[in-house]
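# Quick one: sequence and predicted model below, then my questions.
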Amino acid sequence: MDRYGHYEVLKLDWVTEGVLRVTIDNPGRANALDAAGHGEITRIWRDADADERVRAVLITGAGRNFSAGGDLDWVRSLADDPQARIAGLREARELVTNLVNFTKPVVSAVRGVAVGAGLVAALLADVSVVATDARLIDGHTKLGVAAGDHAALIWPLLCGLAKAKYYLLTCDPLEGAEAERIGLVSLAVPDDEVTSRAAEIAVRLANGAPTAVHWTKHALNSWLRGAMPHFDAALALEFLGFAGSEVQEGLTALLEKRTPTFQEGAEASH
């Protein structure tokens, strides 16, 4: 594992020969991702793609949760620092494009909560295995920014525009069982079966015909590459929002554990 020695927030080991396990490891904070963690979850796909030993990747979270999304100190820096905002936009785009262009199969094992960059990885995985009581949350509009990241790219394709609009506009939590019913995830299983079921699928994919698996994935991901203009627009609008007043209220409300109060103004009038 020497080639992965510079990773700190992500813990890396082998499920079995050929299957790299990527574990988001910050359990004291529900595996929230700070600036370092966000950078790591962006870069790991390039590193694993270049590693000839890797035939499949299993991504999961340490402890009871997958990932609570962005650490609030890091999110605050996006709102307060223009240079951090530019760097964050570039990294958020690379996270999605690195996942879409990753040539090997990815399986996500999701327990507890999945938000933010963690949710990006969970849903852009080729096979997503979630606990029936897992909670998937896209909280962008509640924070006061547009639903960028992966949302406009993959949600309408997976679950249809009506369901995508409902959950992305309201930020309502989506339980794993319902996520499977509407087609947002591949499988929903009892919590105590998530890890073993996801590992089993990752091993099966790793043992499959490599070229056939890779090329099938590449062909299917052409749907995502064709939708990249929608993603670019959503991401630009999200990070434009980080320069506005609504995100300041959204962040303050999160820290104070209250419902945000957004005022009608110029930002809402386009």
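Perfect, I can see it now.
# CA atoms for contacts and neighbours, from now on please.
Fine.
# residue contacts, Ala30?
Arg64, Asn65, Phe66, Ser67, Ala68, Val113 (CA atoms under 8 Å, 6 or more residues apart in numbering).
# Contacts only, for Lys165.
With CA under 8 Å, 6+ apart as the criterion, no residue contacts Lys165.
# Of all the residues in the one helix or strand it maps to, which ones are buried?
Following DSSP states H and E, the helix or strand that holds Lys165 is helix 161-170. Across helix 161-170, burial judged by 16 or more other CA atoms under 10 Å covers Ala164, Tyr167, Leu168, Leu169.
# Wait, the last one touches Thr141, no?
Yes. At 6.4 Å, Leu169 counts as touching Thr141 under the criterion of CA atoms under 8 Å.
# Overlap in contacts, those two.
Between them, Leu169 and Thr141 share the contacting residues Ala147, judged by CA under 8 Å, 6+ apart.
# separation between Asn101 and His218?
8 Å (CA to CA, to the nearest Å).
# OK, contacts around the residue most central in space within the chain?
In the chain, the residue lying closest to the centroid (CA atoms, centre = their mean) is Val120, at 1.7 Å. With contacts defined as CA under 8 Å, 6+ apart, Val120 is in contact with Val96, Asp149, His150.
# The first one falls within a strand, correct?
Read that as Val96. No. Assigned with DSSP: H, G, I helix; E, B strand; the rest coil, Val96 falls outside any strand and is helix.
# Presented hereafter is structure B, for comparison with structure A:
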Amino acid sequence: MQDSHYRFERIIVERREGGVVLFTINRPERMNATDDVLHREFALLPRLFDEDEEGTIAIITGAGRAFSAGGDYATIASDDNDYARKLAMTRETLQLVGSLLDCRKPIISAINGPAAGAGLALALLADISIANEDAVLCDGHTRIGLAAGDHAVLIWPLLCGLAKARLHLLTCRRIKGREAERIGLVSEAVPPADVLPRAFEIAAELAALPPLGIEFTKRSLNLWLCQAMPAFEASLGYELLTSFNPQLQARVGQVAGGAAR
């Protein structure tokens, strides 16, 4: 049944005990890749959860074998330099990042499988991230000729240091969950079957604590990220600029073809 507060098309909403709200990204046939609808719903999710009077803690995961495997290549390939569409996506990304930082309530990402693009932004900007130790995380922007603009310039240097951030963001090098934990990119990495149960365990820990202490500790911690917002906004502008690169469509086709093989 569709939740009357959220009314998502691509995200399943389940209310659990103790005010926990489980959000499941639901495009498993496309590895939960983001199309226009899902990207819009990502942008809306943090604000709607913040306004949810019954919800106290959010857990976000993916249906099937992926968390969210980046932008849907079919959507990118059909873009054809549509300025209005690109501008809408840019605004939605600003909304997603801003509302994640502003959300008063804790958000936990249960990264059950591959995560990239806007899905990786949602995963890493969550307050606590629990990753499948075998899941592949990757920011693939430069592979198709885009500047890394979704979230990475904002948070990767703070989580894993500038040297590692440069290595992974410039090369699009893939990183598994256990390595992501080792360098500090995620909070914990656990065996695949334990990802969601561990997220619920941490949700129960948080639910037992006074919510105001959680809220304002989270807000204080996020001030570190707020200081980096100018760098993030610059990266998002550069991503928009590079999205008009005449070679982009050819690169998308090459990468999509390689992924299909």
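Arrived safely. Fair warning: this is a prediction, and the values are worked out from it, not measured in the lab.
# care to give me the TM-score?
Structural agreement between the overlaid chains, expressed as a TM-score with TM-score structural alignment, normalised by the length of structure 2, amounts to 0.95; 257 aligned residues with a CA RMSD of 1.2 Å.
# circling back: could the contacts of Ala30 of structure 1 be laid out in CSV, adding distance to Ser222 of structure 1 and neighbour count?
Converted to CSV, the contacts of Ala30 of structure 1 look like this (distance: CA to CA, whole Å; neighbours: other CA atoms under 10 Å):
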residue, distance to Ser222 of structure 1, neighbour count
Arg64, 34, 15
Asn65, 31, 23
Phe66, 27, 33
Ser67, 28, 32
Ala68, 29, 24
Val113, 29, 26
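# Among those, which pair sits farthest apart?
Between all members of the contacts of Ala30 of structure 1, the longest pairwise span (CA to CA) is found for Arg64 and Ala68 and amounts to 11.0 Å.
# any idea how far Ala33 of structure 2 is from the closest residue to Ala163 of structure 2 other than its chain neighbours?
Spatial nearest neighbour of Ala163 of structure 2, chain neighbours left out: Pro157 (7.8 Å); criterion: CA to CA, 6 or more residues apart in numbering. Spatial separation of Pro157 of structure 2 from Ala33 of structure 2 under the definition CA to CA is 25 Å.
# what does Leu122 of structure 2 give?
Leu122 of structure 2 sits at a distance of 13 Å from Ala33 of structure 2 (criterion: CA to CA).
# Between Pro157 and Ala33 of structure 2, tell me which one has more neighbours.
Taking Pro157 of structure 2 and Ala33 together and counting by other CA atoms under 10 Å, Ala33 has the greater number of neighbours (27 against 16).
# Who are the contact partners of that one?
With contacts defined as CA under 8 Å, 6+ apart, Ala33 of structure 2 is in contact with Arg27, Ser68, Ala69, Gly70, Gly71, Asp72, Gly119.
# ditto for Gly253 of structure 2
Under the criterion of CA under 8 Å, 6+ apart, the neighbours of Gly253 of structure 2 are Ala77.
# now swap in Ser235 of structure 2 and tell me
Under the criterion of CA under 8 Å, 6+ apart, the contact partners of Ser235 of structure 2 comprise Ala147, Ala148, Gly149, Asp150, Val153.
# now do His141 of structure 2
Taking CA under 8 Å, 6+ apart as the contact definition, His141 of structure 2 lies against Gly117, Ala147, Ala148, Gly149, Leu169, Cys172.
# Would you map the helices across structure 1?
With DSSP state H, the ranges of helices along structure 1 come out as 35-50, 72-80, 82-101, 116-124, 140-143, 151-159, 161-170, 176-181, 194-206, 210-220, 222-226, 228-241, 246-256.
# Take those and write them to CSV, including distance to Arg21 of structure 1.
Output for those, formatted as CSV (distance: least, CA to CA, whole Å):
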stretch, distance to Arg21 of structure 1
helix 35-50, 10
helix 72-80, 26
helix 82-101, 15
helix 116-124, 13
helix 140-143, 28
helix 151-159, 24
helix 161-170, 29
helix 176-181, 22
helix 194-206, 9
helix 210-220, 18
helix 222-226, 24
helix 228-241, 28
helix 246-256, 32
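# of those helices, which approaches Ile59 of structure 1 most closely?
Across the helices of structure 1, Ile59 of structure 1 has its closest neighbour in helix 116-124 (7.8 Å, CA to CA).
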